[in-house]
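>>> Predicted coordinates and the sequence they were generated for:
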Amino acid sequence: MSPWSVEAPCTPHCLTGAAPRVPLAETARRYAALTRTLTHSLAMGDRLADPRVLREQARAVLRALGVRLETDPAPGGGAPGALIVANHISWLDAVALLAVEPATVLAKHEVARWPVAGTLARRIGAHFIDRTAMRELPLVVQQLARTLHSGRSVLVFPQATTWCSVTGGCFRRAAFQAAIDAGAPVRPVTVDYVQAGAPSTVAAFLGGDDFTSSLRRVAAARGLSVRITVHSDLRGTDRRDLAAAARAAVCGAHPHERHRASRASKLGSHVRTPGPHLP
């Protein structure tokens, strides 16, 4: 196993008690609406990569599944050309984030082979990474830097796998080097799920899960909302400080993490990390 591979300890046992499910007829209606939406997205071809089209189609997927989108943007809004870094709970995270800010997505290479989802990912210009092939990492970082330099935002999940809570796992540092190389800001974003006003794990993609069972839970969920909280942009010249500051913003900082966040947001260290781009 690659030293960059991550296996979260979360299992289906992490699922908490959820609100009652919707009736079977409503679940069936949601599946039908989702099928229509995905079919329409596939028919768009390369037009799906247009930011306005991508945002609307992502929102259409959420509507089809009965998932409410709640947003809390950072002051000043989010200009394109940023490295968007978010915690990772579900396959639904990327849909919700693209519904707020269209971006190029960095996904694991397995996604490229998924039916429908893989085709759609390629259509929107996603970058794919094989986490078992460490030697590919510098090339991926260069690709992300070029995309950022072109003025397009890039979405990455630096926790490297899904967790049942916002605070699970550390932030891998490699992608932050792309922001430094491109002179781009880092935009931390928190994703969390709520049912009936309480935190919910119903959308979590947990160890041992498959996509079908996870989709079934989401389609049957009553009153599910996904909340996207956008934090202020960060800039810095040290990927370690940037990763720590981003995690502090996304996950809720402990006192020592607040200190690191302050350093990075104020250009903390002015020494670029030498050597190859490693996580």
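Looks like it came in fine. Numbering: from 1, shown residues only.
>>> going forward, measure contacts between C-alpha atoms and count neighbours the same way
OK.
>>> so how far is Lys108 from Ala117?
For Ala117, the distance to Lys108 under the criterion Cα to Cα, to the nearest Å works out to 12 Å.
>>> and the helix of greatest length in the chain, what other elements does it pack with?
Using DSSP state H to assign secondary structure, the helix with the most residues in the chain is helix 24-43. Counting by 3 or more Cα pairs under 8 Å, 6 or more residues apart in numbering; DSSP states H and E, the packing neighbours recorded for helix 24-43 are helix 51-64, helix 117-123, helix 211-220.
>>> ok, now with 7 Å
Helix 24-43 is packed against helix 51-64, helix 211-220, with contacts defined by 3 or more Cα pairs under 7 Å, 6 or more residues apart in numbering; DSSP states H and E.
>>> now the angle between helix 211-220 and it, please.
Using axes from the mean of the first three to the mean of the last three Cα atoms, to 10 degrees, the inter-axis angle of helix 24-43 relative to helix 211-220 is 120 degrees.
>>> Please spell out which residues along helix 24-43 are buried.
Using 16 or more other Cα atoms under 10 Å as the burial criterion, the residues of helix 24-43 that qualify are Glu26, Thr27, Arg30, Tyr31, Ala33, Leu34, Thr37, Leu38, Ser41, Leu42.
>>> And here is the other one:
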Amino acid sequence: MIGAVRIIFVLAAFILLVVSLVPFQYVFMKLNHVFQRRLPRFFHRLVARLFGFRVKTIGTMSEDRPLLLVSNHVSWSDIIVLSTVGEVSFIAKSEVRTWPVFGYLAYLQRSVFVERAKRGKTGKQASEIATRLAAGDAMVLFPEGTTSDGNRLLPFKTALFGAAHAAIREGGVSQVTVQPVSIAYTGVHGMPMGRYHRPIASWPGDVELMPHLKGILKEGAIDVEITFGEPMVIDTNTDRKLLARVMEERVRSQLQSSLLGREIKPD
């Protein structure tokens, strides 16, 4: 009974928040106002508190621009928790745009939607991301290409790492900063989550969105640890596949450190 009441309250408050702030973001985007970057962070900080995410940050997001953040991907909630710690936009799969409510919110956060399955579009999509990087937007790439179970890192796909090179080639910048980021869901109601309870937060692709959202809202107290690792500055001579491999190693070690509660250094 208490869980049902909480879900109703949170959803009502979320709807009120969306209705109140979405018109402002829409106007800011049309006017290309600086607040189009700031308002999503404010919105997601409120949503994180409303949904019950308690975010701990290790390290800091690089202040260098252009900046490409490379992160593991556990759940739809990654968008919320990452947005609480910086003014970021996301590189999202094209299906996200069709999701009810969340798709429109992704658009309002100025996400770049990509079709990963269509290799022929990789160059064009990388150019679009490069344009945003060169304009000073911090872009978040989820190179696993899908969500995981939260206990491990899936192999990185290398194609969209080319956006960093495209920013140099097409955006008139001499270098791009690429920074590894890990997201670990570590606790629920103040207790260590562990491998067994990780599905409370993780959202593998075969799980429907609404039942998973309902489960998150019912819990109401989930601890998340976000780690910003050592940035890597690249130029035109940096190999794309080498860059992807280095980022994969760093994100994996950061994730393991958060899940195990002790430092794990990359191989």
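Okay, I see it. It should be emphasised that the depicted structure is a prediction, and the values quoted were computed from it without experimental measurement.
>>> re earlier: and the helices and strands packed on helix 24-43 of structure 1, which is most packed in?
Among the helices and strands packed on helix 24-43 of structure 1, helix 51-64 has the highest mean neighbour count (mean count of other Cα atoms under 10 Å), at a mean of 19.
>>> what does that one rub up against?
Residues outside helix 51-64 of structure 1 that contact it (Cα atoms under 7 Å, 6 or more residues apart in numbering) are 30, 33-34, 37, 41, 48, 68, 95-96, 98-102.
>>> would you list the helices and strands packed on helix 24-43 of structure 1 in JSON lines and tack on distance to Ser150 of structure 1?
Formatted as JSON lines, the helices and strands packed on helix 24-43 of structure 1 follow (distance: least, Cα to Cα, whole Å):
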{"stretch": "helix 51-64", "distance to Ser150 of structure 1": "14"}
{"stretch": "helix 211-220", "distance to Ser150 of structure 1": "33"}
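>>> of all those, which lies closest to Val226 of structure 1?
Within the helices and strands packed on helix 24-43 of structure 1, the stretch nearest Val226 of structure 1 is helix 51-64; the backing value is 9.2 Å (Cα to Cα).
>>> so where in structure 2 does the closest one end up aligned?
Residues 37-50 of structure 2 are where helix 51-64 of structure 1 aligns, taking TM-score structural alignment as the criterion.
>>> Against structure 1, what's the mean shift for the matching stretch, could you check?
With mean Cα distance after the TM-score superposition for structure 1, stretch 37-50 of structure 2 departs from structure 1 by a mean of 1.1 Å once superposed.
>>> Can you get me the centre-to-centre distance for that stretch and its chain?
14 Å (Cα atoms, centre = their mean, to the nearest Å).
>>> hang on, the earlier thing: looking at the buried residues of helix 24-43 of structure 1, which is nearest Arg235 of structure 1?
Comparing the buried residues of helix 24-43 of structure 1 against Arg235 of structure 1 with Cα to Cα places Ser41 closest, at 35.1 Å.
>>> Show me what that closest one lines up with in structure 2.
Correspondence of Ser41 of structure 1 to structure 2, assessed by TM-score structural alignment: Leu21.
>>> How about its match, nearest residue that isn't a chain neighbour?
Nearest in space to Leu21 of structure 2, with sequence neighbours left out and distances taken as Cα to Cα, 6 or more residues apart in numbering, is Phe43 at 7.6 Å.
>>> mind listing the strands for the stretch 51-200 of structure 2?
Per DSSP state E, counting those that start in this stretch, the stretch 51-200 of structure 2 has strands spanning 53-58, 67-71, 88-93, 112-114, 138-141, 176-188, 191-192. These are given in chain order.
>>> can you list those in a markdown table and add mean neighbour count?
Putting these into a markdown table (neighbours: other Cα atoms under 10 Å) gives the following:
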| stretch | mean neighbour count |
| --- | --- |
| strand 53-58 | 17 |
| strand 67-71 | 27 |
| strand 88-93 | 22 |
| strand 112-114 | 21 |
| strand 138-141 | 24 |
| strand 176-188 | 25 |
| strand 191-192 | 13 |
